[in-house]
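Asks: need coordinates for the below:
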Amino acid sequence: MAGTEPGKQLAEGKTKIIYELPNNEVLVQSKDRISANNALRTNDLEGKAAISNNTACKVFEFLSKIGVKNHFIAKHSDTSFTAANCDMIPIEWVTRRVATGSFLKRNAGVKEGYRFAPVKLEFFYKDDAAGDPQWSAEQIIESKLTCGGLVIGRHQVDMMSKMTVVIFEVLEKAWMSLDCSLIDMKIEFGVSAKTGEIVLADIIDSDSWRLWPKGDRRLMKDKQVYREFKEVTSEGLQQVIRNFQWVADQLDSFIPSPKGQAVVIMGSPSDMVHGEKIRDLCLSFGFPCHLRVSSAHKGTDETLNIVAQYEASGIATVFIAVAGRSNGLGPVLSGNTSFPVINCPPVKAEWGPQDIWSSLRLPSGLGCSTVMSADGAAWCAAQMLSLTDHVIWSTIRARQMNTWLALKAADFKLQTTADTN
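Replies: Below you'll find the predicted structure:
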């Protein structure tokens, strides 16, 4: 992206500046500046801009990979990134897993460490002069905020609430994989000038969340360290910059190599189209899927050799048996491996009931499941592997959210059309 020159300044905040770019894009430029308590405390902090930008880019890249819609386009320089131009919705959406900080001040009697399950969702109207007051969902709806030509009503609040919780959950899961607890975080949304959609926008960096390695508040790596200084010193600021760099470094491990795999074993080469469809769907979840051909009836020894190869790999594996007619493949696999087995027969209309029955009626001591569609088999394999892979887990969560959002948007469109008729 080098060579893209920023245009006029569109906005400036405490820690960033937004510049206009062509094609409804903007440049988000971070500052070497840290602030707290609604800017009652501010300091220059050399190196913060680059660390904040690096952090934000890695977080948005992770969220983009798993399917969360956001404004991020690409890293532009060490201290800036390009994004879709958005009309920002002036609400901070805060998600809390653990009670701490300002929540304790506003909720007397709640002890620090109280764990919210499900997570606690709060809203704050962005108004520096008023100290960013807390709002209810009803206040947001009744204020009839208009952003990007869209009036923010009940449907939009519901959609952003859903997105906020899911974004927190997937980032929490990623940090959990690194033995670090995501305690709370704040995010913002905007209406994209390109699509008219509500998307995650602004910036996510170490100003945005609380992080406690090993779940220990004493090891905090977030801006709370700066907030709690009785007196700001150069040594203290260096500690803050080291903490922020630690966070940015950890994010390199947010997207590890896949920890699991699927193996589609087909009873015949004629099952290839069905097997390839399952493979492609598995790949879309971010884990490898291998295609093999072996008949449990005609080549039992070779079938078991294939199983042994994958058992010896040391990688968590889900076997998917694709066999029609008399399905002995799934039961033979299930009876000879500890890995999970999914039957997904390529059902033909003329013998469909019999083919399905041969997958469902199992001898005792076998546990293979039967899924009728290629899509369902891939989803089932993904959910199994998600138990030990946070990227797959997050991809599933994001897809479920996107389905929910699409239904919500369709309902909103229907209601809007009905109101105008």
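
Asks: rest of the way, CA atoms for contacts and neighbours
Replies: OK.

Asks: what's residue 26 in contact with, if anything?
Replies: Neighbouring residues of residue 26 by CA atoms under 8 Å, 6 or more residues apart in numbering: 6, 18-20, 82-85.

Asks: which one of those is nearest to residue 143?
Replies: Nearest to residue 143, judged by CA to CA, of the contacts of residue 26 is residue 85 at 23.5 Å.

Asks: now the other sequence, so there's something to compare against:
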Amino acid sequence: MKHLHSGKVRDLYELPGGELLIVARDSISAYDHVLDTPIPDKGRILTQLSLWWFERLADVVPNHVVSTDLPDGSPAEWEGRAVVVRRLDMIPVECVARGYLTGGGLKDYRKSGAVCGIVLPEGLEDGSRLPEPIFTPTTKAAVGGHDQPMTYQDVEQLAGAGLASRLRDITMEVYRRGAELALERGVIVADTKIELGLREGELVLGDEVLTPDSSRFWPADDWEPGRSQKSFDKQFVRDWLVSPESGWDPASGTAPPALPAHIVEQTRAKYVEAYERLTGRSWA
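Replies: Down below sits the predicted model:
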């Protein structure tokens, strides 16, 4: 197999038949950096949770998965973290849906009262539930770059009105379905990001879906607007990196520090809890 590309947390290979192999590493990224410290089992958790969601979203949008069988000659450590997929013509838009206000959306709202050109009611706080979920796309930056907010009109100019409408509709239905199912399991999906590509004119879901890397998961019984929420996702790592314990400033231009053992252990536990809560399965 031929190595094609290494992203923030995944490696991409081309197989002899033209299909692709995606291998999820245990890397974690934050503030546009890939951290030096791995989170044990993270790549397997993301892969297995995505596969679980792909099955439950199959009637909403097709996905790129061909097989979970490892190609001959694959390293044994790829078991559970590698997926054979169809090649897609990826759309250069990060398709984001938000049902709650936090993160970058909150920063934009505080500046302008709007997120991606969508004007929101006054008086919203960190963690506020929006009147209805909104489509807030961003650009798709390269590794080390920063995604920039896009308006819906920006997406129309980039992809055309027809394709933009389909991107928005699929994103919002994936979010609606995911948020509804997760809430039944005591988890709020505050926001989520998906990637879509074209294959023979049909939009296909690629990469990962509704994982702790691509979504914000909050315990529903602890949700309280006006403060940072407890979470089952990598926000925990982001928060530590900007804490006094870390001593690091994202604006410094320096690389983030290594994660201490207790942060690694707690992060892994959050990813495992997200998997177990959502799927109802035990993580071995």
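
Asks: let me see the TM-score of these two.
Replies: Taking TM-score structural alignment, normalised by the length of structure 2 as the basis, the two superposed chains have a TM-score of 0.77; 237 aligned residues with a CA RMSD of 2.0 Å.

Asks: where strands are concerned, which of the contacts of residue 26 of structure 1 count?
Replies: Using DSSP state E, 18-20, 82-84 are the members of the contacts of residue 26 of structure 1 that sit in strands.

Asks: now tabulate these in CSV and tack on distance to residue 230 of structure 1 and neighbour count.
Replies: Formatted as CSV, these follow (distance: CA to CA, whole Å; neighbours: other CA atoms under 10 Å):
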residue, distance to residue 230 of structure 1, neighbour count
18, 32, 23
19, 36, 19
20, 39, 19
82, 37, 25
83, 37, 23
84, 40, 23
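
Asks: can you put those residues in CSV and add distance to residue 322 of structure 1?
Replies: Converted to CSV, these look like this (distance: CA to CA, whole Å):
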residue, distance to residue 322 of structure 1
18, 53
19, 54
20, 54
82, 45
83, 44
84, 44
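
Asks: which strand in structure 2 has the most residues?
Replies: Counting residues, the longest strand found in structure 2 (DSSP E) is strand 187-199.

Asks: packing partners of that strand?
Replies: Packed against strand 187-199 of structure 2, as judged by 3 or more CA pairs under 8 Å, 6 or more residues apart in numbering; DSSP states H and E, are the following elements: strand 89-90, strand 93-100, helix 161-184, strand 202-206, strand 215-219.

Asks: mind running it again at 10 Å?
Replies: Strand 187-199 of structure 2 is packed against strand 89-90, strand 93-100, strand 129-135, helix 161-184, strand 202-206, strand 215-219, helix 261-279, with contacts defined by 3 or more CA pairs under 10 Å, 6 or more residues apart in numbering; DSSP states H and E.

Asks: which of the contacts of residue 26 of structure 1 are also in contact in structure 2?
Replies: Contacts conserved in structure 2 for the contacts of residue 26 of structure 1, using both residues aligned by TM-score structural alignment, their matches' CA atoms under 8 Å: 18-20, 82-85.

Asks: may I see those residues arranged in JSON lines, with distance to residue 52 of structure 1 as well?
Replies: JSON lines is the format used below for these (distance: CA to CA, whole Å):
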{"residue": "18", "distance to residue 52 of structure 1": "15"}
{"residue": "19", "distance to residue 52 of structure 1": "17"}
{"residue": "20", "distance to residue 52 of structure 1": "20"}
{"residue": "82", "distance to residue 52 of structure 1": "14"}
{"residue": "83", "distance to residue 52 of structure 1": "15"}
{"residue": "84", "distance to residue 52 of structure 1": "19"}
{"residue": "85", "distance to residue 52 of structure 1": "20"}
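
Asks: which one of those is nearest residue 391 of structure 1?
Replies: For those, the residue nearest residue 391 of structure 1 by CA to CA is residue 83; the value is 23.5 Å.

Asks: roughly how far does the nearest residue to that closest one once chain neighbours are set aside sit from residue 391 of structure 1?
Replies: In space, and not counting its chain neighbours, residue 83 of structure 1 is closest to residue 72: 4.4 Å by CA to CA, 6 or more residues apart in numbering. The gap separating residue 72 of structure 1 from residue 391 of structure 1 is 19 Å, by CA to CA, to the nearest Å.

Asks: give me the most central residue, structure 2.
Replies: Centroid-nearest residue in structure 2, with CA atoms, centre = their mean: residue 214, separated by 1.1 Å.

Asks: residue in structure 1 paired with that one?
Replies: Under the alignment (TM-score structural alignment), residue 214 of structure 2 pairs with residue 208 of structure 1.

Asks: report the separation between its match and residue 57 of structure 1.
Replies: Distance from residue 208 of structure 1 to residue 57 of structure 1, by CA to CA: 14 Å.

Asks: and if you look at residue 91 of structure 1?
Replies: Separation of residue 91 of structure 1 from residue 57 of structure 1 (CA to CA) stands at 22 Å.
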